[in-house]
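**Student:** Here you go, sequence then predicted model.
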Amino acid sequence: MTTTATPALDPQLLGRLHGSVRGEIVAPGDPEYDEARAVYNALHDKRPAIVVRAVDAGDVMATVDFAREQGLALAVRGGSHSVAGHGTCDGGVVLDLGRMRGIRVDPDTRTAWVEGGCTWADVNHATHAFGLATTGGIVSTTGVGGLTTGGGMGYLARRCGLACDNLTSVDLVTADGSFRTCTDEQNSDLMWAVRGGGGNFGVVTSFAYRLHPVADILGGPTFFPLDADVMRRYRELIAEGDERLGALLVVGLGPPLPFLPERWHGRPLCGVVTCWTGPEDEDDRIRDRVAGLGPVLGRMVERMPYPVINTLFDDLVPPGLFHYWKGAFSRGLPDGVVDAFVEYGATTPSIQSVTVVFPVDGACHRVRPEDTAFSYRDADYSIALSPTLTTRGDCEAQKPWVRAFYKALEPHCAGGGYVNFMDADDHDRVRANYRGNHARLTELKRRYDPGNLFRLNHNIAP
């Protein structure tokens, strides 16, 4: 950890903040400071002036007011997974929602009310008790806030839509410290913006999600050689259109798993992670259909509770690794994209570095681009290029690899990408990421955050 000094805040001002919040305030010199300032992506080693560990919406309102009035940078942190490091800052205020993790499920209306500091593990556990689920991330420690407000990819997207498509309301603290409940009828402009506009418009203290009947699923990975024909057959599998099949394509190095022969550990390969939410009596058909994509090197595709499928990547990418990502959208998987996967997959820098392809067709296409801030409703796939290394030096050394990989994809993909896959050097792509919705988002930003308090994000400048 760095030992660079951080300027202290005026004790009188800090005392007033202490009087306004029930949660903990951690400052430099406190025993908990290094723990409180750490984020998932170790590449971002910042020293905030304070970390406010909020416990309720009142703490959030007081912290937003404090940062605005003192002219301090404000970083909002949920699960802390922001690859671009937006959950921390130097010399400013970190608003940590990690202690706001209450959940209430109503099985009759199929609704879950979820506080802003929850992770997808929290949500999946609470909803699974009722045989229900909603679209979430593929790593269980991911926070609900960043993923949902960016759009929200996951295994259930083809069947149920994106995470943001399943929002029915949010409680939002805006830049003036106001608490607003937003639905399609009340504060509907902010509700529209929160569905994909990221953290640009406020702090979501609570989400209400629509739930779907999903309990046990057929899930797990099937591994194949790194081969263009396998990927072409994969795109045929998705194009066949059974939306109950959420199948991610992965490209990387063979992980050290017992069902994958040891000779393939650390060697380039590709795989499909199956999540079949259809009836159990069709499991064998799905297994055979996926296995038919190519020579099977190893597989573990079994019945499991839905929450389990969202933990399969957890051990591969624990907190404290070094990440540098890029993202792209594509219509279909053109041969040029497939060729790039084969070329750059062969030089994947580490076992933790996995290129992931998320299908975003089906239910995602039944929402019009102008209906939510998330605009890429014509994309069939969202691509995450995610080199992940165990040291800072190795991560820096691999940045040219991912930039070259993205450049090879660029002629075959859309102009923008998914904001949650964008890194800190992608701020020039914000307009392309929102396409035709950018002008409306800018207008709303001027109205609700003219001073750009919420700027530590992929920023829509007022």
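**Tutor:** Good, I have the coordinates.

**Student:** Please make it C-alpha for all contacts and neighbour counts, starting now.
**Tutor:** Will do.

**Student:** residue boundaries of the strands in the stretch 151-300 of the chain?
**Tutor:** Using DSSP state E, counting those that start in this stretch, the strands of the stretch 151-300 of the chain run over 167-173, 179-182, 203-210, 212-213, 216-225, 248-253, 268-276, 298-299.

**Student:** Centre of the chain to the last one, how far?
**Tutor:** Distance of strand 298-299 from its chain centroid, counting by C-alpha atoms, centre = their mean, to the nearest Å, is 27 Å.

**Student:** Next secondary structure element downstream of it?
**Tutor:** Once strand 298-299 ends, the next helix or strand along the chain (criterion: DSSP states H and E) is strand 302-305.

**Student:** For the residue nearest the centre of the chain, what is the enclosing helix or strand?
**Tutor:** In the chain, the centroid-proximal residue (C-alpha atoms, centre = their mean) is residue 147; its distance is 3.7 Å. Assignment of secondary structure by DSSP H and E places residue 147 within helix 144-150.

**Student:** Which residues does that helix contact?
**Tutor:** With contact meaning C-alpha atoms under 8 Å, 6 or more residues apart in numbering, helix 144-150 is reached by 78-79, 82, 116-120, 136-137, 153, 163-164, 194-199, 204, 374, 418-420.

**Student:** follow-up on the earlier one: could the strands of the stretch 151-300 of the chain go into TSV alongside distance to residue 40 and mean neighbour count?
**Tutor:** TSV is the format used below for the strands of the stretch 151-300 of the chain (distance: least, C-alpha to C-alpha, whole Å; neighbours: other C-alpha atoms under 10 Å):
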stretch	distance to residue 40	mean neighbour count
strand 167-173	24	22
strand 179-182	29	18
strand 203-210	20	25
strand 212-213	30	17
strand 216-225	25	24
strand 248-253	21	24
strand 268-276	24	25
strand 298-299	29	19
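
**Student:** could I get those strands as TSV with distance to residue 130?
**Tutor:** What follows is these, written out as TSV (distance: least, C-alpha to C-alpha, whole Å):
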stretch	distance to residue 130
strand 167-173	19
strand 179-182	26
strand 203-210	13
strand 212-213	9
strand 216-225	11
strand 248-253	26
strand 268-276	19
strand 298-299	30
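
**Student:** Below is structure B, check it against A:
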Amino acid sequence: MAAWGEEAIAMTAMTTTMDGFRGELITADHADYDTARAVWNGAVDRRPRLVARCSGTEDVAAAVRFARDHDLEIAVRGGGHNVAGIAVCDDGLVVDLSAMRAVSVDPAAGTARVQGGALWGDVDHASQAHGLATTGGIVSHTGVAGLTLGGGIGHLMRSHGLAVDNLLAAEVVTADGSVVLASANEHPDLFWALRGGGGNFGVVTSFRFALHAVGPTVLAGPVFWAAEDTDALLRFYRDFVGDAPDELGTIVRLGTVPPLPVVAEELHWRPAVAVTCCWSGAVDDGERAVAELRRFGTPLVDLISPTPYVAFQSGIDSTVPHGWHYYWKGTNLAGLSDDVITVIADHAYRAGSPRSYAALFHIGGAVARVPREATAYGSRDAAHVMSIDGVWLPEESGEHAAAETAWARRFLEALRPHHAGVYVNFLDADDGTGRVREAYGDRTYRRLAEVKAEYDPDNAFHHNKNIRP
């Protein structure tokens, strides 16, 4: 630790000469250091030598050049929401975009320009002022950059495609500190790779998205049933979504009823299965589309109602706040066979923490109609993307950390015969290179490695779900 302290002092002196940087430089002796190094997943505790909080693209380029010149590990922070904690590194430099959150909407063109540190709540707030939206995360404090670069699943994806399907252009700082614009017409190979290949190719300082007419009121919300209804509910759900209209997005959540203010207190933490719906079309049409689901069995509580899209997008923020401890395992599923349903019903409620859960995202629709080779995203053929999420409070680590980690691993192992790939954004820190390849398939991975070799031949950007050049 003493040696590291000496290096930190030397680094403090060096940063006074970071050419071209006008943002804020934060070292270990800075009052904001612990805040600057904290990410969404409170289980991640890393200590960078330097956090370069950037004010714009020029700062990002300067920080990348500085890190390369001084042979420093580079981590890139957008929203800091990735479960693996890749937004922060030990003993290196964090290129921090968290102060770059501007969103500019052009309602006539139906587009939005979004800075690389923006959160999805920023995008929804700005675009919904014009009755527009694009596919984004289901938690408003999720970062735009990380979610998009991994593919970008969300409530609107069946009607409007993934976040990457709505990406029109990206401004990128590459590994040598250059700034390029990637689009269908400029650096098209880089543009292809950015749409699913993660943060391997540079730092995206701004995105330009296509927007669509959505809301401002949508028919949305969850319906909860008792855990013992899970097997029957999933069999019904399999048929219900089999021919669902594109306007209907659904997510199945298996765990407990969260203690939301709109839920009766006697239901809080009760084991339950929920189907959350978001109908992106006319509300009256949505009422008809979800009627059969709402009539199934005896729901514990039905919260589907006309609601502002912005409110719906932030409705579960309190169930996954910053600072809690998280451990994830993910897999794609080709379908909900009887065997898959049996495994899910058998394992979903074995978690020890009441905050742990599993989630099934229904894909298809517009996502499946995009040719697989059009983008680097590798899960278009999946019927469902699944995330198994161990969650516990920091003070409960002694009680829950090992148990929740083991639960998630056992659950994933039980589903192994049914794996159909994996969504790269659902990989945790202990998912190795093999699972990164699984996220893309061999052919796409090889093409990504070729693009990597062109834009980052030294693998400077490797603190991520890494693709080697």
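**Tutor:** Looks like it came in fine. Note that the coordinates shown come from a computational prediction; the quantities given were computed from them, not determined experimentally.

**Student:** Would you mark the buried spots in the longest helix along the first structure?
**Tutor:** Among the segments of the first structure that qualify as a helix by DSSP state H, the longest is helix 392-409. Of the residues in helix 392-409 of the first structure, 395, 398, 401, 402, 405, 406, 408, 409 count as buried by neighbour count, 16 or more other C-alpha atoms under 10 Å.

**Student:** returning to that earlier point: relative to residue 283 of the first structure, which of the strands of the stretch 151-300 of the first structure is closest?
**Tutor:** Checking these against residue 283 of the first structure by C-alpha to C-alpha gives strand 216-225 as the closest, at 6.7 Å.

**Student:** what angle sits between that closest one and strand 268-276?
**Tutor:** Put simply, strand 216-225 of the first structure runs at 160 degrees to strand 268-276, going by axes from the mean of the first three to the mean of the last three C-alpha atoms, to 10 degrees.

**Student:** Check which helices and strands strand 216-225 of the first structure is in contact with.
**Tutor:** Identification of packing neighbours for strand 216-225 of the first structure by 3 or more C-alpha pairs under 8 Å, 6 or more residues apart in numbering; DSSP states H and E yields strand 268-276, helix 283-291, strand 298-299, strand 302-305, helix 306-309.

**Student:** Distance to residue 105 of the first structure for these - can I get that in CSV?
**Tutor:** Conversion of these to CSV gives the following (distance: least, C-alpha to C-alpha, whole Å):
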stretch, distance to residue 105 of the first structure
strand 268-276, 23
helix 283-291, 29
strand 298-299, 35
strand 302-305, 18
helix 306-309, 16
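
**Student:** State the distance from the aligned residue in the second structure for residue 402 of the first structure to residue 73 of the second structure.
**Tutor:** When the second structure is aligned by TM-score structural alignment, residue 402 of the first structure is paired with residue 408. Using C-alpha to C-alpha, to the nearest Å, we find residue 408 of the second structure at a distance of 30 Å from residue 73 of the second structure.

**Student:** and what of residue 222 of the second structure?
**Tutor:** Distance, residue 222 of the second structure to residue 73 of the second structure, by C-alpha to C-alpha: 43 Å.

**Student:** What of residue 382 of the second structure?
**Tutor:** Remark: distance between residue 382 of the second structure and residue 73 of the second structure (C-alpha to C-alpha) = 35 Å.

**Student:** next one: residue 300 of the second structure
**Tutor:** Separation of residue 300 of the second structure from residue 73 of the second structure (C-alpha to C-alpha): 50 Å.

**Student:** Quick one: the residues in the first structure that stretch 312-322 of the second structure pairs up with.
**Tutor:** Using TM-score structural alignment, the residues of the first structure aligned to stretch 312-322 of the second structure are 309-319.

**Student:** Report the buried residues of that stretch.
**Tutor:** 309, 310, 311, 312, 316, 317, 319.

**Student:** Do me a favour and get the end-to-end distance for stretch 149-169 of the first structure?
**Tutor:** Stretch 149-169 of the first structure stretches 12 Å from its first residue to its last (C-alpha to C-alpha).

**Student:** An error on my part: the question was meant for stretch 108-118 of the first structure.
**Tutor:** Using C-alpha to C-alpha, one end of stretch 108-118 of the first structure lies 22 Å from the other.

**Student:** if you count what's nearby, which of residue 300 and residue 73 of the second structure comes out ahead?
**Tutor:** Of the pair residue 300 of the second structure and residue 73, residue 73 is the one with more neighbours under other C-alpha atoms under 10 Å, namely 20 against 17.

**Student:** which ones are touching the residue nearest to that one when sequence neighbours are not counted?
**Tutor:** Computed as C-alpha to C-alpha, 6 or more residues apart in numbering, the closest residue to residue 73 of the second structure that is not its neighbour in sequence is residue 92, at 4.4 Å. Going by C-alpha under 8 Å, 6+ apart, residue 92 of the second structure touches 48, 49, 50, 72, 73, 74, 75.

**Student:** Residue 92 of the second structure pairs with which position in the first structure?
**Tutor:** Residue 92 of the second structure maps onto residue 92 in the first structure, by TM-score structural alignment.

**Student:** ok, now how distant is its match from residue 8 of the first structure?
**Tutor:** With distances taken as C-alpha to C-alpha, residue 92 of the first structure is found 10 Å from residue 8 of the first structure.

**Student:** hey, what's in contact with both of the two?
**Tutor:** The overlap between the contact sets of residue 92 of the first structure and residue 8 (C-alpha under 8 Å, 6+ apart) consists of residue 49.

**Student:** where's residue 291 of the first structure relative to residue 52 of the first structure, distance?
**Tutor:** 50 Å.

**Student:** Could you check which of these two is surrounded by more residues?
**Tutor:** residue 52 (24 against 18).

**Student:** Contacts only, for the more buried one.
**Tutor:** Contact partners of residue 52 of the first structure, counting by C-alpha under 8 Å, 6+ apart, are 23, 24, 25, 26, 63, 93, 94, 95, 96.

**Student:** Identify the residue spatially nearest to it, adjacent ones excluded.
**Tutor:** Closest residue in space to residue 52 of the first structure, ignoring its immediate chain neighbours: residue 25 at 4.6 Å, by C-alpha to C-alpha, 6+ apart.

**Student:** which residues touch that neighbour?
**Tutor:** So residue 25 of the first structure contacts 18, 50, 51, 52, 53 (C-alpha under 8 Å, 6+ apart).

**Student:** Check which helix or strand it maps to.
**Tutor:** Under the criterion of DSSP H and E, residue 25 of the first structure resides in strand 24-26.
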